[in-house]
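Participant: This is a predicted model, with the sequence first.
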Amino acid sequence: MRSRDRAWPSPLVLSFIAFVLLPIAIVAVYLFTIAADQYVSEFRFSLNSIDPPRLDPLSLLAGNVSHSPAGSESQIVVQYMTSRAVIDQLDAALDLHRMFSPPEADWWSRLPRPTSIEGLVQYWRGQVDPFYDPANGTVVVRVRAFTPAEALQLAQAIVAASEQLVNDLSTRARHDALRNGESEVTHAETRLKAVLGEIRAFRDREGLIDPAKTAEVSGTIAARLKDELVRANAELSTLKSYMQDDAPSVKVLKARIRSLEGQQRVVARDLTDRDPNRDDTLSRQLGSYEQLESERRFAEAAYQHALHGLDQARANADRQQVYIASFVPPSLPEEALYPRRWRSLAVVALIAFAVWAIGGLAVQSIRDHF
């Protein structure tokens, strides 16, 4: 009986076998005989803008400087890479269910079938690992797949989707930046066209191209008539000094003076008639035209100002355009990096040994108390 009792291993040895050696053996069998190889394609890029940011001296002293000119956009791209939006886009082109559930993949590492979109999103986040490094403003992405070609294909598809996202964001930001400027230009252009239409209608209604020039000509005529009238009156005074009033020369000169005075009254009436019932006087026409011309000049100035503002907004939007600068493009992997067999086995061994040791100490402590 004693020899048989001595042949059985002690409980400590049995527990070590059950909680340490057996899990290690099971995991080793899985890792080295069952687990499918997974290949990693890595790429790196940064988001740059045409106009680099101006560094604030206070930020330099505080050490709070972001080397990336598009840090917020980089974080948006990183979040997009793990979102359902990119999965829906790539699944339609690559069939992610087929790519992540190949026949050669083991049951533990492949995507279960059937699976919901939520399950695909969760699995995707384990296969695609994007990381934004604010220290140098770069984005590092590691993509895993069960074949080298599929890892490269998936990485290239993610790059293309990210570029499309950045272009869409830049286009949307540019459109938003130019929207106000374009609206102001449209408003100013509409106002200018309306004023020009009023001027055209005024010219058609009054039969005058430029009342200012017409008034200038009328003023010249009035001045000439006044000069002629002054000369005629002077000549009449001279004739009366040695001729009778009924002399033919005096009569002719008086008739000419009356004609000049009549012409002068007509010109003066056309220029400044105070009759409120008349709308065709040149003074009123000139006042209306000058008001329209003032509105035209103001509308043209507002239109030019709006065009200048739109040009500045367009130039600023062009300088702030963001683009992806890929300095490490996706490449075809040659060796499988996953699963990390020896590292995983070592982690399992440490955990199993720690659990066994803690459990043994706990059991021994209980025995000592009882």
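Facilitator: Everything's here; your move.
Participant: C-alpha from now on. contacts and neighbour counts both.
Facilitator: OK.
Participant: so how far is Gly137 from Gly287?
Facilitator: 65 Å (CA to CA, to the nearest Å).
Participant: ok, now Val328?
Facilitator: According to CA to CA, Val328 and Gly137 sit 14 Å apart.
Participant: So for those two, which residue has more residues nearby?
Facilitator: Neighbours per residue, other CA atoms under 10 Å: of Val328 and Gly137, the larger number sits with Gly137, 18 against 12.
Participant: just checking, the more buried one touches Ser72?
Facilitator: No. Gly137 is beyond contact range of Ser72, at 10.2 Å (criterion: CA atoms under 8 Å).
Participant: And the helices in the stretch 201-350 of the chain?
Facilitator: 211-240, 248-271, 282-319, 341-369 (DSSP state H, counting those that start in this stretch).
Participant: now for the shortest one, which elements pack on it?
Facilitator: Right, the one you point to is helix 248-271. Helices and strands touching helix 248-271, by 3 or more CA pairs under 8 Å, 6 or more residues apart in numbering; DSSP states H and E, are helix 211-240, helix 282-319.
Participant: Let's see that with 6 Å instead.
Facilitator: The helices and strands touching helix 248-271, judged by 3 or more CA pairs under 6 Å, 6 or more residues apart in numbering; DSSP states H and E, are helix 282-319.
Participant: second one coming, line it up with the first:
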Amino acid sequence: MNSHPKIDPSSADVASLGGSGPVGGLKRWLSGAGLLFWLCVVVPTTLAIVYFGVLASDVYISESRFVVRSPKKPSVSGVGMLLETAGFSNGSDEMRAAQGYISSRDALRALDGDGLARRAWGNDSIFILNRFDPFGLDGSFEELFLYYDDKVAVDFDSETGIATMMVRAFTPQDAQVMNRRLLERAEALVNQLNDRSRGDLVRYAEREVMEAQGRARTAALALASFRNRAGVIDPERQASVQLQMISKLQDELIGARMQLLQLSAAASENPQLPLLKVRITGLQRAIEEQMGAVAGSSGSLSATAAQYQRLQVEREFADRQLSAALATLQDARNEARRQRAYVERVALPSRPDDSMEPLRIRGILSTLIAGLVAWGVLSMLLAGVREHKD
């Protein structure tokens, strides 16, 4: 009876799976892993290796740093205190304006005025998934702005007052040129805002002076017209002169009466008595006329004094307003000459000598880890579903 050698089924399975050893073990593990592992881990990781390792275009980052200095605003930080020792501080308002401008469509229009942005981000040497408008379907300005927003960033440190601008492009030259152009446009914006602020300050003060001059001119004309109409220069001074005349006439009247009284008592037939009586009558009439000119009638000095004083007060007030407006104008001009916010470049736009993006190893490892996590979660879910069915 022939004896046949026994065949170990496990050895047959091993042979059918490709033998033993590390390679055979890997094949068995991949075979047992199933389609889910291939879909979640192998395929995405392979695509990531191909993309990050071969296809993805190198991205170069040009960086520049700048501050906006202003001689009139207080500083708040250590760097600001250092700048304050030189008489300057951080112009945060202008800095925010520059930051907002760089992130705006106007900055993109200035950058792409000669087609620089489209050439730098949309040329055929860039991988199709990285370039702007890869299929030539929608090269609109709005699409370019969305792409621009992803390639240009400005970060502002409120403590140091320093803004950092980073521009991404696919060649070092393009990144540096675009960074420099945006920095120049931001500086031009700060200068424009500064010039407008100075102009508005002086124009407002000049308008106040013109209005004050108009009021002073109107008040002076009104006072002159009243003087011509009333026939007086200064009622108070004229009344003072009139009162002095009345006082003299009253003194003369008293003297004439005393003389008349003395002559009447000494010589009642004296021929000078009628002359003294006539003189006394004349003095009384003159005093009454002078008193009527000072007060008591519609054309008297006392009647015109009230209106004259009102016009005089209006003129003095208008003159004071004019003086104040002229002083304000001079202060505004001095302030305009002193007020000067400007961009100070802390670090010029750099020209990178190596690409910083994409992070190839990190991208591949991230894809692998994400795939493993997805495979593990889905595997547990499917196992739970099978156990529930069983």
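Facilitator: Sure, I can see it. Keep in mind the model is a prediction, meaning the values are calculated, not measured.
Participant: TM-score of the superposition?
Facilitator: Aligned and superposed, the two chains score 0.74 in TM-score terms (TM-score structural alignment, normalised by the length of the first structure); 353 aligned residues with a CA RMSD of 4.3 Å.
Participant: most centrally placed residue in the second structure?
Facilitator: Nearest residue to the geometric centre of the second structure (CA atoms, centre = their mean): Asp93, 4.7 Å.
Participant: Helix or strand for that one, just tell me which one.
Facilitator: Assigned by DSSP states H and E, Asp93 of the second structure belongs to helix 92-102.
Participant: tally of neighbours for Gly34 of the second structure?
Facilitator: 10.
Participant: re the thing from before, distance from the helix holding Asp93 of the second structure to the first structure after superposition?
Facilitator: Helix 92-102 of the second structure, aligned to the first structure and superposed, deviates on average by 5.0 Å (mean CA distance after the TM-score superposition for the first structure).
Participant: Comparing whichever helix or strand comes after that helix with the first structure, how large is the average distance?
Facilitator: Using DSSP H and E, the next helix or strand after helix 92-102 of the second structure towards the C-terminus is helix 105-111. Following superposition, helix 105-111 of the second structure is found to deviate from the first structure by 3.1 Å on average (mean CA distance after the TM-score superposition for the first structure).
Participant: Report all helices and strands that helix 105-111 of the second structure contacts.
Facilitator: If contacts are counted by 3+ CA pairs under 6 Å, 6+ apart, helix 105-111 of the second structure sits against no helix or strand.
Participant: So which bits of the helix or strand just after that helix are buried?
Facilitator: Counting by DSSP H and E, the element after helix 105-111 of the second structure in chain order, helix or strand, is helix 116-122. Buried residues in helix 116-122 of the second structure, counting neighbours by 16 or more other CA atoms under 10 Å, are found at Ala117, Arg118, Ala120, Trp121, Gly122.
Participant: Please apply the same query to stretch 201-210 of the second structure.
Facilitator: Neighbour count says stretch 201-210 of the second structure has Leu201, Val202, Ala205, Glu206, Glu208, Val209 buried, by 16+ other CA under 10 Å.
Participant: any idea how far Ala212 of the second structure is from the fourth one?
Facilitator: In this case it means Glu206 of the second structure. According to CA to CA, Glu206 of the second structure and Ala212 of the second structure sit 10 Å apart.
Participant: Likewise for the second one?
Facilitator: Distance check for Val202 of the second structure against Ala212 of the second structure: by CA to CA, it reads 15 Å.
Participant: Pro358 of the second structure too?
Facilitator: 66 Å.
Participant: So which of these two has more stuff around it?
Facilitator: In terms of neighbours (other CA under 10 Å), Ala212 is the more surrounded of Pro358 of the second structure and Ala212; the figures are 22 against 15.
Participant: Skipping adjacent residues, who's closest to the more buried one in space?
Facilitator: For Ala212 of the second structure, ignoring the flanking residues on the chain, the nearest one in space by CA to CA, 6 or more residues apart in numbering is Leu322 at 4.8 Å.
Participant: First-to-last residue distance for stretch 345-353 of the second structure?
Facilitator: Length of stretch 345-353 of the second structure, first residue to last, CA to CA: 21 Å.
Participant: my bad, stretch 50-70 of the first structure
Facilitator: End-to-end for stretch 50-70 of the first structure, by CA to CA: 11 Å.
Participant: counterpart of Phe170 of the second structure in the first structure?
Facilitator: In the first structure, the residue matched to Phe170 of the second structure (TM-score structural alignment) is Phe146.
Participant: and what of Leu301 of the second structure?
Facilitator: Under the alignment by TM-score structural alignment, Leu301 of the second structure pairs with Leu282 in the first structure.
Participant: So what's the residue count around the closest residue to that match other than its chain neighbours?
Facilitator: For Leu282 of the first structure, ignoring the flanking residues on the chain, the nearest one in space by CA to CA, 6+ apart is Leu271 at 4.9 Å. Leu271 of the first structure is flanked by 21 other residues according to other CA under 10 Å.
Participant: quick one: Leu271 of the first structure and Gln285 touch, right?
Facilitator: No. In this structure Leu271 of the first structure lies outside contact range of Gln285 using CA atoms under 6 Å: 9.5 Å.
Participant: just to revisit the earlier point, reformat the helices of the stretch 201-350 of the first structure as JSON lines; add distance to Val27 of the first structure.
Facilitator: Shown next, in JSON lines, are those (distance: least, CA to CA, whole Å):
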{"stretch": "helix 211-240", "distance to Val27 of the first structure": "101"}
{"stretch": "helix 248-271", "distance to Val27 of the first structure": "110"}
{"stretch": "helix 282-319", "distance to Val27 of the first structure": "56"}
{"stretch": "helix 341-369", "distance to Val27 of the first structure": "7"}
